[in-house]
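Student: Sequence plus the predicted model coming up.
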Amino acid sequence: MTLKIKMSIFICYMFFLLFSPLLIAGLDDCTTTWCSKGGPIIRFPFRNKFQQPEHCGYPGFNLYCNKSNETVLELPFSVKLVVKKIDYVSQNIQLYDPDGCLPQKLLYLNLSASPFHFLDIHLYYGVLFNCSAANRDMDYDIIPCPAVLGYQLYAIPSYSDKYTDEYPLTSCTKIHEISPVPWNIVYQKDLHLNWSEPYCGHCEVQGKFCSLDTNKSGTHCTSKPKIHRSEPRGDLIAGGIIGAFLSVGTLVALYYVYSSSRIKKENQATIEKFLEDYRALKPTRFSYAEIRKITNQFSEKLGEGGYGTVYKGKLSNEIYGAVKVLNNFKGNGEEFIIEVGTIGRIHHVNVVRLVGYCADGFRRALVYEFLPNDSLEKFIFRDGSKRNTLGWTKLQDIALGIAKGIEYLHQGCDQQILHFDIKPHNILLDHNFNPKICDFGLAKLCCKEQSGVSMTAARGTIGYIAPEVLSRNFGRVSYKSDVYSFGMLLLEMVGGRKNNDLTANASQVYFPEWIFNQLSQGEELHIRIEEGDDAIILKKLAIVGLWCIQWYPTDRPSMKVVVQMLEGDGNNLTMPPRPVPATNGTNSIAGIHGRLRQTELAVISEVE
């Protein structure tokens, strides 16, 4: 390298070293800003989408300034509302409709694909009617918007199924059904929403600024950034320096944009490569527009979980599906890959079938076969006379079907599939009440020859988690962990209640222990017995369940043996040992479940 080149590099380095602090301060594209003086301040998790790069905000928190210098938030689907106030401490945002008719926007509003939630937790479905002027005596339900061509709009709660008895709806036409919304929104001018992620309220209370971690997995608190002022500066020297380094600043900004979008692009590339590898399985790939059409604009919600919302969809004139729309504003797509990769290779009568999927940009959805009878949980945890409406013979068939499905996951696939979340809520029933295992978001693939699975923390739902998953002192995590969960499910089918129901009698709080004591003393389990054969089925399910929940994994049977026991004669079953060792008159695992009975454990990373 010549001396001239060395000197040039040295001068450039010193020049940049002297003025880079001023340059960075002048070109900080993530500084606090606003659309007009006195308007809402825009800072993380929000960003001005037309003035700031994506890394300045959190996905879904995009604001922009309209021609009137008002701050605008766009909600799904194309609902544009003006921001009146943002409370960063309590994480609330107050909006209003610039057109003066907020109820009309309810026809298109759907927050399922948005990070925002209604502040009011009491939500109701509604129906809009278009009525003639003759019905204007219904002042309570009239929408306070200008009438169109002499007609008026009325909002009626959908829980009133006798419209004509409760409301004078003659000469009225039903025009639209409103998704669940706070009912007072029909009469108010403002809409109040809040957000739970990212959680930045603690930073605001401390007078600090909230921003994403480097790995985008969480947030941290930093010092407040400088406030960006739109007035022109009088310091010409600073302006000259900024102009001289404009090209360098452009490179810096491009680097920030690149680094912020790189992780998203890598995640998307991972998903696309995975889907390309699974094309041979022939599940249908839907666009997001097709998903909206299938679900009729997400009009009928079947349920909601930690990873997304499930809607009823219509695939053809006679075929329905269950569409699970994954939360697209958090995570790196891991749950999407796990579920498609697991269930996409399964073909069994007792495992729910994957019909297709959607991977349209960062919008992801899974389409399953539709099962009309909901989950097993709805039938075994009913109160009073509605308990066990299926009958014990049918419950035995359901238990056998679940066992065969789990056995297939453990032994029938190329790779062993550990579900890690077997519970009544994840057992769906078809039109003939045949069981199908669903929700593989926590599942893990491993080799059949592998004796155990290494994990860094527990996963699953408290009450169904095996002891070795909570503590490695009890053995290695393996397929026997699913056996334990299935045993707890069997005992809940027998008792018709949660296995650690604290509302029960003191002697029955830990239900598995109570069942063991009854059977070991030769007493019958008189639980909703209606026919003579019911007692045999009841005892068989209880004994098999007690075998499955043995404290140490080596003492539990495999699912193949469980299937054989359920198919065999219940009178020939051997009574198992006490499933849970007692110490000083207390039941240690019952204590674990008691302390954590309402806790959901998150998906964990794996160590191979």
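Tutor: That came in fine, so what should we check first?

Student: going forward, measure contacts between C-alpha atoms and count neighbours the same way
Tutor: Noted.

Student: and Thr574, that one's in a strand?
Tutor: No - assessed with DSSP: H, G, I helix; E, B strand; the rest coil, Thr574 is coil; it does not lie in a strand.

Student: Helix or strand: which one has the closest residue in space to it that isn't next to it in sequence?
Tutor: Leaving aside its chain neighbours, Thr574 sits nearest to Ile543 (7.9 Å; criterion: C-alpha to C-alpha, 6 or more residues apart in numbering). Using DSSP states H and E, Ile543 sits in helix 532-548.

Student: ok, back up a step: neighbours of the residue nearest to Thr574, just the number please.
Tutor: 23 (other C-alpha atoms under 10 Å).

Student: And Ile422, by the same measure?
Tutor: So Ile422, with other C-alpha under 10 Å, has 28 neighbours.

Student: Comparison target, given below:
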Amino acid sequence: MACYSFLVFFVISRLLLLSSAEEESELNKTCPSFFPSCGNLGQFAFPFTNPKHPECGLMVVDNCNKPVQRNRLGKAGPFYNILNIAQDASITLEDQVFQNHLGNSSCESFENLTLPTSTSLSFHIKSNLSLFRCTDKLEKKLTSFHSTCNHSSFIYYNHPDEALPSILPPNCSLIQLPVNKNRKLDDLFNMLTSVFSLRVEVHRVCTECRWRGGQCQSDSEGNFQCANERTVKVLNDSKGNGEEFINEVASISRTSHVNVVALLGFCFEGRRRALIYEFVSNGSLEKFIYRNSSSIENHKLTWETLFQIAVGIARGLEYLHLGCSTRILHFDIKPHNILLDEDFCPKISDFGLAKICNRKESIISMTCARGTVGYIAPEVFCRNIGEVSYKSDVYSYGMMIFEMTGGRKNADVGDNGGSDVYFPHWIYKRLEKDEELGLQGIENEEDIEYARKMIIVSLWCIQTNPSSRPTMSRVVEMLEGSLDSLQIPPKPFLSSPCSRADSSTIQSILITL
């Protein structure tokens, strides 16, 4: 068995490494580390880019075939001539319009040099002078430029070697302009310069994006985006000689489905192992379904979205059970292991506890229980109830859908503080008496239908006897069919939470992740 596992691991590793190398090669072709020479600037790298690859950087360097190159710091604003791009990503620019104003000693020189702000980049003038445009004369003694501009404002400036006032003078606005290193303190116009250097800082979110293999981009509104990103799952505490790592690679490398996360590659060094997945921007489902979660306030999911997530997960499990050349049993279906993309399309992840078997096999031989307390089917830890099979995933799915509808852990105490309030039992009584469900966020008849479908299907899925549970194909049919065609199942008699003593006993034999 050990030799077989090693052989599977070796073959899959070679295939995935070749695939990763080809993909990395394609990425490098699209976004090279250094761009070709551009006029007098020579080569440059991220965060700068050229017009042929605007998606590969945050500032486009233009006019490479002309004597003077230029760029724009933000999506809008003036163009600046580029004199130099240093290795530390600082950039020396020239503002030709500002130069004309200074040469004419024009008061139009005293307009603030606006530096754009974004979630990706920030800019800092390396050497600048602070000026104050005030509508009234100041009583406090600041070095003053003895003139008014347009007869409506007074310009004051701080001595370059003095600290700025802690409080902005009243009726004044702050202006920061580049200062000439060879400045003459008696002439403000000579103190300023149209040639200045900016320190360009790439923000942490962009750095992390590129570290994960993504591309930092800005959308049409200047908002940050991380394109083609990958996720790194690090297995620092792999058990034994890496069975969990081999198991996950062997399982997920066989899959290709919109509701199953894609494995792009992996790497390992000694006992440290990492899996490289596609990036799924909204993270795990658990952030959006529990009432005490901070994320749920930022993006409350509608009942329609919850329903579509439930259908997507069901389709993913249906594929794992029937759609592959071999049957894959997940054995750890829970909100934490369901990832949501930018459109809240669910993707099943984390196959560390999965089992692979022949499609014709329905019964699984297990030497020890596996899964997470609260989602484990009763037959997994109590073999007298029934045989372990793909129906164990069906049970976990049902328990998870209950938490999606209830907005809390199934075994959480109720509002009255009683320890006997268990959501599946509580909601079953409501269905039996045809009472209102009392769920949050229901606003119309469609929401009621979504909620009732999810609850009835969940009750079928958590039937104590595995043979009474539906297949995932049947689950999809029930969810997408008519509500009137669904019958309320028998009440599951072993689905209530264990006592504290029983719970501790079970947890001692279960693998809790």
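Tutor: Structure received. Just so you know, these numbers come straight off a predicted model, no measurement behind them.

Student: From what I see, the residue nearest to Thr574 of the first structure and Met575 are in contact.
Tutor: Yes - using C-alpha atoms under 8 Å, Ile543 of the first structure is in contact with Met575, at 6.4 Å.

Student: what's the average distance of whichever helix or strand comes after the helix holding Ile543 of the first structure to the second structure?
Tutor: Of the helices and strands lying after helix 532-548 of the first structure in sequence (DSSP H and E), the nearest is helix 559-567. Helix 559-567 of the first structure differs from its equivalent in the second structure by a mean of 0.4 Å after superposition (mean C-alpha distance after the TM-score superposition for the first structure).

Student: In the second structure, which residues correspond to helix 559-567 of the first structure?
Tutor: Aligned by TM-score structural alignment, helix 559-567 of the first structure corresponds to residues 472-480 of the second structure.

Student: mind checking how far that stretch is from the chain centre?
Tutor: 30 Å (C-alpha atoms, centre = their mean, to the nearest Å).

Student: Report the buried residues of it.
Tutor: Under the neighbour-count criterion of 16 or more other C-alpha atoms under 10 Å, stretch 472-480 of the second structure has Met472, Val475, Val476, Met478, Leu479 buried.

Student: again, but for stretch 456-469 of the second structure
Tutor: Ile456, Val457, Ser458, Leu459, Trp460, Cys461, Ile462, Gln463, Thr464, Asn465, Pro466, Arg469.

Student: ok, now stretch 355-371 of the second structure?
Tutor: For stretch 355-371 of the second structure, the neighbour count (16+ other C-alpha under 10 Å) marks Lys355, Ile356, Cys357, Ala369, Arg370, Gly371 as buried.

Student: can you tell me which residue in the first structure aligns to the last one?
Tutor: Aligned counterpart of Gly371 of the second structure in the first structure: Gly460 (TM-score structural alignment).

Student: And Asp501 of the first structure? What does it align with in the second structure?
Tutor: Counting by TM-score structural alignment, the partner of Asp501 of the first structure is Asp412.

Student: Spatially nearest residue to that match (excluding sequence neighbours)?
Tutor: Nearest non-adjacent residue to Asp412 of the second structure, counting by C-alpha to C-alpha, 6+ apart: Tyr422, 7.0 Å away.

Student: Which residue of the first structure sits opposite that neighbour in the alignment?
Tutor: Aligned partner of Tyr422 of the second structure by TM-score structural alignment: Tyr510.

Student: Can you add distance to Thr326 of the second structure and give the buried residues of stretch 472-480 of the second structure back as CSV?
Tutor: Below are those laid out as CSV (distance: C-alpha to C-alpha, whole Å):
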residue, distance to Thr326 of the second structure
Met472, 16
Val475, 21
Val476, 21
Met478, 25
Leu479, 26
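
Student: tell me the contacts of Ser295 of the second structure?
Tutor: By C-alpha atoms under 8 Å, 6 or more residues apart in numbering, the contact set of Ser295 of the second structure is Lys287, Phe288.

Student: ok so it is a strand residue?
Tutor: No - assignment of Ser295 of the second structure by three-state DSSP gives helix, placing it outside any strand.

Student: which residues of the stretch 401-550 of the first structure fall in strands?
Tutor: Counting by DSSP state E, counting those that start in this stretch, the stretch 401-550 of the first structure has strands at residues 416-418, 427-429, 435-437, 444-446, 460-461.

Student: no wait, the stretch 151-300 of the first structure
Tutor: Under DSSP E, counting those that start in this stretch, the stretch 151-300 of the first structure gives strands at 152-157, 172-181, 190-195, 209-212, 219-222, 284-286.

Student: Return the list of helices and strands in contact with the second one.
Tutor: Packed against strand 172-181 of the first structure by the contact rule (3 or more C-alpha pairs under 8 Å, 6 or more residues apart in numbering; DSSP states H and E) you find strand 124-131.

Student: List the buried residues of the strand it packs on.
Tutor: Gly126, Val127, Leu128, Phe129, Asn130, Cys131.

Student: Where in the second structure does it fall?
Tutor: Taking TM-score structural alignment, strand 124-131 of the first structure hits no residues over in the second structure.

Student: between that strand and strand 152-157, how many degrees?
Tutor: Strand 124-131 of the first structure and strand 152-157 are oriented at 150 degrees to each other (axes from the mean of the first three to the mean of the last three C-alpha atoms, to 10 degrees).

Student: Arg364 of the first structure matches what in the second structure?
Tutor: In the second structure, the residue paired with Arg364 of the first structure according to TM-score structural alignment is Arg273.

Student: give me every residue that touches the nearest residue to that match once chain neighbours are set aside.
Tutor: Counting by C-alpha to C-alpha, 6+ apart, Arg273 of the second structure lies nearest to Leu235, which is 5.2 Å off, once chain neighbours are set aside. Shown in contact with Leu235 of the second structure (C-alpha under 8 Å, 6+ apart): Phe245, Arg272, Arg273, Ala274.
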